[in-house]
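A.B. asks: take this sequence and fold it.
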Amino acid sequence: MRIEDYALVGDMQSAALVGRDGSIDWLCLPRFDSPSCFTRLLGDESNGFWRLAPTGHEQATRRAYVEDTLILETVWETPTGAVKVIDFMPPRHANPDLVRIVEGLSGTVEITTEIRIRFDYGRIVPWVRRRNGHLHAIGGPDSVWIHSGVPLRGGDYRHEATFTVTAGQRVPFVFTWHPSHQPEPERIDPLEQLAETRLLWEEWVSRCGYRGPWRDAVVRSLITLKALTYSPTGGIVAAPTTSLPEHIGGVRNWDYRYCWLRDASMTLDALTGAGYVEEAAAWRSWLLRAIAGRPEDVQVLYGVAGERRLPEMTLDWLSGYENSTPVRIGNGAATQLQLDIYGEFVDALYQARKQGMAPDDHAWALVTKVMEFFEHNWDQPDEGLWEVRGPRRHFVHSKIMAWVAADRMVRVIEELGRRGDVERWRALRDRIHAEVCDKGYDPERNTFTQS
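C.D. replies: Sure, this is the predicted structure:
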């Protein structure tokens, strides 16, 4: 399955990837950066997946999200009738839930489902037993319940079933994760949660202030960005996946399930530009907690709760997306110096204030202190936007973003009325501008250079 054949569903704490063939091949629980329990995306069937589709039919006829939501509907038209599978993750309760509902549209259709739960990135085959008519899988710290009226048959370390649906009939499945040391979680009503999830997303979209061209595409992009926010803390992950290669067969396969200051700043620009200021305020609170401490200890990226140690390791039991290895978890870039991030996050906070985010004295004091450190270190070589894993260089992009940081300090003071030494930041801005023009521009080619 190609990456473009997957669709995203999530609950703003984690996310699943659903293929056009009705298979969920990637799901990490309970957080974006938790170990996955379906990992076929980066391996093969033995690493875990959950397929739900008409018997003998591969690719769906069509699929789409329910308008203004993150609820996915996948439709198959077969010789005997039509059916759709509704996939979504409802607002988080005590534990994360993944809901799949098979709905008959016309005629009668035979459905086959196969599920292989593999905890710890496809490595742990769980112990599965039937309790009170439902499946319970457990392996180490992870535990999953599968609730459905369809009896699942076990064998060869997997469970499967075949059943039929007719027009108007709905057959739900609920997949619930919880820590293995805790008792069975309270069951949810999948149809009630479908209605609640739809209302949640429709209400959020109703607050969108964008009224320009291509609004449907803009709203869909905003929903995707919102899905990448981690609601308990306000952090924003760069992606819900790890180790998708920069090019097929290559080795630059990184774990992006963390919060880059750069990526989050760009996400905030998009959200606040559409009127979503609450997300900006939540991210600002996350930022203040994440970078609290010495200014020289500010990192490029953090965990969703502000974790700083994100050790990088490879998972040698996985063959990689289209055989692109290694598969990595964690990210060594957390210890790199990337000076452009100062410009990114100072600009994001400035833009959010311009869009109506309330001022915060503590935030301004912390930003000022960080910028005082930056004032004496902006001219250092760094790993830059490209996160090079070699000698540090004087990247022009980093220097230009250093200019942005100084410029936004000037603007915050002049335009937003914050107290500060505007001449100090104006002088720094001018000094950076002069150096970029002197050392980062090639007049013969009439272009700025990389370094």
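A.B. asks: going forward, measure contacts and count neighbours with C-alpha atoms only.
C.D. replies: Will do.
A.B. asks: could you find the closest non-adjacent residue to residue 384?
C.D. replies: Nearest residue to residue 384 in three dimensions, chain neighbours excluded: residue 338, at 4.7 Å (CA to CA, 6 or more residues apart in numbering).
A.B. asks: pretty sure that neighbour is in a helix, no?
C.D. replies: No. Under the criterion used here (DSSP: H, G, I helix; E, B strand; the rest coil), residue 338 is coil, not part of a helix.
A.B. asks: neighbouring contacts of the top helix by length along the chain?
C.D. replies: Taking DSSP state H as the criterion, the chain has its longest helix at helix 396-416. Here helix 396-416 makes contact (CA atoms under 8 Å, 6 or more residues apart in numbering) with 338-344, 346-347, 350, 378-379, 384-385, 418-420, 422, 425-426, 428-429, 432-433, 436, 440, 448-451.
A.B. asks: want to put them side by side, so please do this one too:
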Amino acid sequence: MSADLNLAAIGNGTIAALIDKNGRLAWCCWPRIDGDPIFSSLLGGEEPTGGFFDVTLDGQTKATRRYQPNTAIIETILENADGAKLRVTDFAPRFKLYDRIYRPSMLVRRIEPLEGTCRVTIRLRPHFQWGAQSPKPVRGSNHMRFAGEDFTVRATTDLPIVYVAEERPFVLSRPATLVLGPDEPFASSIAETARGFEEKTRDYWWEWVRYLSIPFEWQEAVIRAAISLKLCAYEETGGIVAALTTSIPEAPHSIRNWDYRHCWLRDSYFTVRALNMLGATRTMEDFIRYLTTVIASDPSGRLAPVYSIVPGTPLEERFAESLPGFRGMGPVRVGNQAAEQVQNDGYGHVVLAAAQMFFDHRLPNRGDEALFRLLEGVGARAVEFAFEPDAGLWELRGKRRIHTFSAVMSWAACDRLKRIARVLELPDRATYWAEEARKIRERILSFAWNEKMGSFVDADSDGQLDASLLLLAELGFVRPDDARYVATVEAIGRELKRNGYLMRYAGEDDFGLPETSFTICSFWYAGALDLIGRREEAREMFTSLLARRNEAGLLSEDIDNQTLELWGNIPQTYSMVGLIDTAMRLSKTWEEAFWRGS
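C.D. replies: Purely as a prediction, here's the structure:
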């Protein structure tokens, strides 16, 4: 079975799992979203011997899949030519219990016969130690235990345990349940408990979605993107991963395989901003709590670009030798060397992520002077490092330059601190940060505009076109009607578009010429087109991007320039953020749709 990215995501803020179109659990890290993958067949080659959990129906000819509306609960229908049909329902429990959110490291799988004689085989084959260990099940009366060096997983079921342990085909004559969770006894009826958990989990997601401020158009796509972003937040600490997977290549055989199960300050800001636009501010509040821990952990004030979702956990990059990689395209990386890089845009992203805390009157705990003073320390580093050569937004490993985007984010940090100081009625601090912002902006403009090219460029030396320049107006650095910005948008559209979608840049990097379009850049381009008055073109670009989603409504990081196939880690928060931002920008208003007859 060849792996692909036609995957659906489930999760609960502690763990998450990816399920393929046939209902196979192909990826799940344990006991949290950045842990050891107990299901790793996504990175395990054509015919994995382990690392998955599936239900096979004899003679299967068809599989269909859908999310229960507005939830992170997925249903897969399997059918065969003889008319047999069954339903597999998968979810991770998440609901309110005792005035807090119950979100255990647990997956629930319910299997129901719908029509005909369903002869099935259940294969539960977890792997530990990144595919190196295939634990043998230890059977109990209604459960199996899989013991590893770091944790033990228990599978509890109301099926005859011998059928599951020995993978014996049997006729499924009644609904059955399997619960994968901690090594603890199941103290109540598994069937009733699972049904109750499903109902409460459904109610939780319905309630969460109900209060989203969604656009009139593209509602289903926006809701799915919002839920996907929510699944990427590790609620215990407030950290947000960039994606749920590691080492899905950016392009075939490219070696551009990275571990995205960690918290980039940049990516997290974009995620927080998108959810804030929808009115889901709790993720921001949790992320601010995470940031205060990160900032306090380093007295020097030098921020790394990426941290573990549990601050203080090392991210040293290594290879998982026991896994061959997605379609055999290794290496499989654990950890990320980007943690060692200098990337100076992070200071601005930290301040921007926290800024709404000072302006949003809905929040029960608004930003105060203590938080402002903490952010001023971040702003001081932004000023200090504004023009220090760095690896830049795209994390180039081989060359440091003074990057326009990094410097602009330092300007943004100062600009937002000025605005916050005014809200807090601290005029001296507002004046100070306004002056710092002015000086940084003047210096950026001295090198970022290239008269010969007729556009802004990405660095102070050997400057080129770069999709990040599309954000200059969005950040407020220039006005959308600034002739220099309009010219830059037009140049980027001419030079960086491939088969309808945008590259990050066109030149060679540490690994040669890029081969895929970076999905968020196409969303940025659609937004920029709208800003400069080309809304119809922007809507066309957005509609085209929606068509690239997989069957479950998810986007990965990249789009192949030739085949338009998805590549890169999934679900990519950047891409799902781009979908939300652009939909909110381009949608007709509810008033236009209802009262103006359009």
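A.B. asks: aligned partner of the residue nearest to residue 384 of structure 1 in structure 2?
C.D. replies: Alignment note (TM-score structural alignment): residue 338 of structure 1 maps to residue 343 of structure 2.
A.B. asks: how much space is there between that match and residue 399 of structure 2?
C.D. replies: With distances taken as CA to CA, to the nearest Å, residue 343 of structure 2 is found 12 Å from residue 399 of structure 2.
A.B. asks: compare these two and say which one has the larger neighbour count.
C.D. replies: Set residue 343 of structure 2 next to residue 399 and count neighbours by other CA atoms under 10 Å: residue 343 wins out with 27 against 12.
A.B. asks: pretty sure the more buried one contacts residue 390?
C.D. replies: Yes. Under the criterion of CA atoms under 8 Å, residue 343 of structure 2 makes contact with residue 390 at 5.3 Å.
A.B. asks: the helix or strand containing residue 289 of structure 1 packs against which elements?
C.D. replies: Using DSSP states H and E, residue 289 of structure 1 sits in helix 277-290. Packed against helix 277-290 of structure 1 by the contact rule (3 or more CA pairs under 8 Å, 6 or more residues apart in numbering; DSSP states H and E) you find strand 235-236, helix 261-273, helix 340-354, helix 361-375.
A.B. asks: nearest to residue 283 of structure 1, of the ones you listed?
C.D. replies: Shortest separation from residue 283 of structure 1 across those is recorded for strand 235-236, at 5.7 Å, computed as CA to CA.
A.B. asks: so where is the closest one in structure 2?
C.D. replies: The aligned range for strand 235-236 of structure 1 in structure 2 is 239-240, by TM-score structural alignment.
A.B. asks: ok so, going back, counterpart of the helix or strand just after the longest helix of structure 1 in structure 2, which residues?
C.D. replies: Per DSSP H and E, the first helix or strand lying C-terminal to helix 396-416 of structure 1 is helix 422-439. Per the alignment by TM-score structural alignment, helix 422-439 of structure 1 matches residues 430-447 in structure 2.
A.B. asks: relative to structure 1, what is the average displacement of the matching stretch?
C.D. replies: In the superposition with structure 1, the average deviation recorded for stretch 430-447 of structure 2 is 1.9 Å (mean CA distance after the TM-score superposition for structure 1).
A.B. asks: and stretch 200-208 of structure 2, by the same measure?
C.D. replies: Mean for stretch 200-208 of structure 2 is 1.2 Å (mean CA distance after the TM-score superposition for structure 1).
A.B. asks: now that stretch: which residue numbers in structure 1?
C.D. replies: On structure 1, the counterpart of stretch 200-208 of structure 2 by TM-score structural alignment is residues 196-204.
A.B. asks: buried residues, that stretch. List them.
C.D. replies: Buried positions in stretch 196-204 of structure 1, judged by neighbour count with 16 or more other CA atoms under 10 Å: 197-198, 200-202.
A.B. asks: then stretch 493-501 of structure 2?
C.D. replies: Neighbour counts using 16+ other CA under 10 Å place 493, 496-498, 501 of stretch 493-501 of structure 2 among the buried residues.
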